[in-house]
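K.L.:
no sequence for this one, just the structure:
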C-alpha cells in the first residue's frame, strides 16, 4: 500500500498536469481482462522557462499507474524542480545527488542545466531504479543511477561528495526520519560547504523536523513557502502546505524552523 499518500490525490494530480501518452505497457494480444491487470504507463511532460527566458525546455517522465509511490511525480517534486530551474546558475557544474529520487524530476532538471547528477533510491527498489535509467535515456541525459538506502553504510556512499543534495517529499514517513537525517548529515560532512534542499508537505509539523535537525547537528539556512516563488500556472495545480527548506551543518548557531 502507498504509505500515507492517497491514490485519489494521485489521480487528481494526473488530471491537473495532463499527459502526453496513456497506454498499457503491452498492447499486443490478450483479452480486456488481461489488459486490465497490466500496469498503466503514462508519460508526463514538465516545462521550464518560456520564450522570454533563456533556453526553455521540457522533461518527460515515465510514470506507472500502480501502487508504487516511487513511480509518480508528486507535487513536492514539481516544486523542487522549479526551484532548481530558477536557481540554475547555482547548479551549473555542481555535483548533485537526489535522495529518494523516484521519478527524478528535480535531478533531471539539474542535469539539464549542467549539473553532474547522481539519482538514488532504496537499493531494493529495482523497478524504480530501472525506471530512472529509462527516463534518463528518454530525455537524453547522462546521470549516474545507484541504489542508496538511508541509514545503510555500503561502499558506494563513501565515494559521494555532493555540493547539493536534493530531496522531494522525503519527509513523509516519520519512522524513516532518523535514517534520512543520518544519511544527509554524513553526506554534508563528506563534502564541506554542501547544502540539503528539500520540499515537503507539512504533515508532521515543523517542531519534529526542528528537533531532528538539532539532534543531527543541522540548521535551517532558508525556509520558503512554495507559493512565494512558483509561477501562477504551476501553483494553481498545487494544494496543501508545501515548504522548501535549505539545510546545512550547524557550526554552533541553530536557527529553528
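P.N.:
Cool, the structure landed. What you see is a predicted model; the values in this text were computed from it and never measured.

K.L.:
going forward, measure contacts and count neighbours with C-alpha atoms only.
P.N.:
Fine.

K.L.:
wait, residue 166 touches residue 108, no?
P.N.:
No - between residue 166 and residue 108 there is no contact, the gap being 11.2 Å when judged by CA atoms under 8 Å.

K.L.:
name the SS class of residue 59, please.
P.N.:
Here residue 59 takes the strand state, with states given by DSSP: H, G, I helix; E, B strand; the rest coil.

K.L.:
what sits against the residue nearest to it when sequence neighbours are not counted?
P.N.:
Of all residues beyond its chain neighbours, the one nearest residue 59 is residue 46 (5.2 Å), with distances taken as CA to CA, 6 or more residues apart in numbering. With CA atoms under 8 Å, 6 or more residues apart in numbering as the criterion, the residues that contact residue 46 are 58-61.

K.L.:
again, but for residue 48
P.N.:
56-58, 82, 85.

K.L.:
among the contacts of residue 46, which one has the most neighbours?
P.N.:
When neighbours are counted by other CA atoms under 10 Å, residue 61 leads those with 26 neighbours.

K.L.:
can you give me the helices for the stretch 51-200 of the chain?
P.N.:
Applying DSSP state H, counting those that start in this stretch to the stretch 51-200 of the chain gives helices spanning 75-86, 88-91, 105-112, 126-138, 177-190.

K.L.:
for the last one, buried residues please.
P.N.:
This points to helix 177-190. Neighbour-count burial for helix 177-190 flags 177-178, 180-188, 190 (criterion: 16 or more other CA atoms under 10 Å).

K.L.:
cool, and the second one?
P.N.:
The neighbour-count check on helix 88-91 (16+ other CA under 10 Å) flags 88, 91 as buried.

K.L.:
same check, this time on the fourth one
P.N.:
Of the residues in helix 126-138, those with enough neighbours to count as buried (16+ other CA under 10 Å) are 128-129, 131-133, 135-136.

K.L.:
then this one, side by side with the first:
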C-alpha cells in the first residue's frame, strides 16, 4: 500500500510600508517531487515585499508577471495578495499535476481567484509549462508550451481590454520570476 504524501500549511508574514501581508503556503512532502518552500523562494519573497513598487502596475497599464517553475508559488502568492493591477501567470511542470493542483489549492486558501475559463475577470492563471516546450496546444497536448502561453496572454489582454488602453505590445510579459527553477530531465 502506497503512503500518502504529508501535507503542511506554512504561514508567512511580510511587511511592505504600512501593509501587512499574510501568505499561506501549502507544502506536499513526497519523495518524487518534494513540494516545499525553498530558501530561494523566501529570499525572492522578501525582495518583493521590500520593492513592491517595482512590481505594481496601474489600472491603465497592468503588469503581466510570469513565475517559472513556481513550486509552492510563494512569490506569486505574495504578489497576488499585495498588488491589484497585475496579471500573474504561475507555471510549473505539466507532467506532475500535483504541483499545479497544490498551487490552485494555495490560491483558494489565500482567497485569490484564478483566471479563465473559470473567471475571466480574475488576475491569476495557473498552467503547466515544460522546459524547452515552445508549442501551441494541439489534440495530443491540450496545454501547449510557450507559444500557447503567449496566445493565452493575448486572449487575457483582449478580454480585459488591455492592449487598446495602454502602450503594451500584445502578449508582452513585463517581469519573469524564478526562485524554484531546477531542471531535472527524465
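P.N.:
Sure, I can see it. For clarity, every value in this text was computed on a predicted model and none was experimentally measured.

K.L.:
what's the TM-score here?
P.N.:
Scored against TM-score structural alignment, normalised by the length of the second structure, the superposed chains reach a TM-score of 0.67; 139 aligned residues with a CA RMSD of 2.3 Å.

K.L.:
what residue in the second structure is paired with the residue nearest to residue 59 of the first structure?
P.N.:
Using TM-score structural alignment as the criterion, residue 46 of the first structure maps onto residue 12 of the second structure.

K.L.:
so which helix or strand takes in that match?
P.N.:
Secondary structure here is read from DSSP states H and E; on that basis residue 12 of the second structure sits in strand 6-16.

K.L.:
quick revisit: residue 197 of the first structure: which of the helices of the stretch 51-200 of the first structure is closest?
P.N.:
Taking CA to CA, helix 75-86 is the member of those nearest to residue 197 of the first structure, at 8.2 Å.

K.L.:
distance check, the spatially most central residue of the second structure against residue 180 of the second structure.
P.N.:
For the second structure, the residue lying nearest the average C-alpha position, counting by CA atoms, centre = their mean, turns out to be residue 90 (2.0 Å). Shown here: residue 90 of the second structure relative to residue 180 of the second structure, a distance of 12 Å by CA to CA, to the nearest Å.

K.L.:
residue 127 is in contact with the residue nearest to the centre of the second structure, correct?
P.N.:
Yes - A contact is recorded between residue 90 of the second structure and residue 127 when judged using CA under 8 Å, the distance being 6.5 Å.

K.L.:
leaving out the residues flanking it, which one is nearest to residue 26 of the second structure?
P.N.:
If the residues on either side of it in the chain are set aside, residue 26 of the second structure comes closest to residue 9, at 4.6 Å by CA to CA, 6+ apart.

K.L.:
so what's that neighbour up against?
P.N.:
The contact partners of residue 9 of the second structure, by CA under 8 Å, 6+ apart, come to 24-27.

K.L.:
quick one: the strands in the stretch 101-250 of the first structure?
P.N.:
Remark: strands of the stretch 101-250 of the first structure, listed N- to C-terminal, are 116-121, 144-147, 164-168, 195-201, 218-225, 242-249; assignment by DSSP state E, counting those that start in this stretch.

K.L.:
any chance of these in CSV, plus distance to residue 210 of the first structure?
P.N.:
Shown next, in CSV, are the strands of the stretch 101-250 of the first structure (distance: least, CA to CA, whole Å):
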stretch, distance to residue 210 of the first structure
strand 116-121, 24
strand 144-147, 28
strand 164-168, 17
strand 195-201, 14
strand 218-225, 8
strand 242-249, 11
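
K.L.:
out of these, which one sits most buried?
P.N.:
Highest mean neighbour count of the strands of the stretch 101-250 of the first structure: strand 164-168, a mean of 26 (counted as mean count of other CA atoms under 10 Å).

K.L.:
what span of the second structure lines up against that strand?
P.N.:
Under the criterion TM-score structural alignment, strand 164-168 of the first structure matches residues 175-179.

K.L.:
and the contacts of that stretch?
P.N.:
For stretch 175-179 of the second structure, contacts defined as CA under 8 Å, 6+ apart pick out 38, 40-41, 44, 63-70.

K.L.:
how about 10 Å then?
P.N.:
For stretch 175-179 of the second structure, the surrounding residues in contact (CA atoms under 10 Å, 6 or more residues apart in numbering) are 37-45, 54-55, 63-71, 73-76, 88-90.

K.L.:
drop anything exposed from these.
P.N.:
37, 41, 44-45, 55, 63-71, 73-76, 88-90.

K.L.:
overlap of the contact sets of residue 90 and residue 127 of the second structure?
P.N.:
100, 103-104.

K.L.:
residue 165 of the second structure: which of those residues is nearest?
P.N.:
When these are compared for distance to residue 165 of the second structure (CA to CA), residue 104 comes out closest, at 29.8 Å.

K.L.:
setting aside sequence neighbours, what's the nearest residue to the counterpart of that closest one in the first structure?
P.N.:
Residue-level alignment of residue 104 of the second structure against the first structure, with TM-score structural alignment as criterion, gives residue 133. Closest residue to residue 133 of the first structure in three dimensions, ignoring its sequence neighbours and counting by CA to CA, 6+ apart: residue 145, at 6.8 Å.

K.L.:
distance of the equivalent of the one you found over in the second structure relative to residue 104 of the second structure?
P.N.:
Mapped onto the second structure by TM-score structural alignment, residue 145 of the first structure lines up with residue 126. Summarising the geometry, the distance separating residue 126 of the second structure from residue 104 of the second structure, computed by CA to CA, is 7 Å.

K.L.:
if anything else comes up later, I'll come back, but that's it for now.
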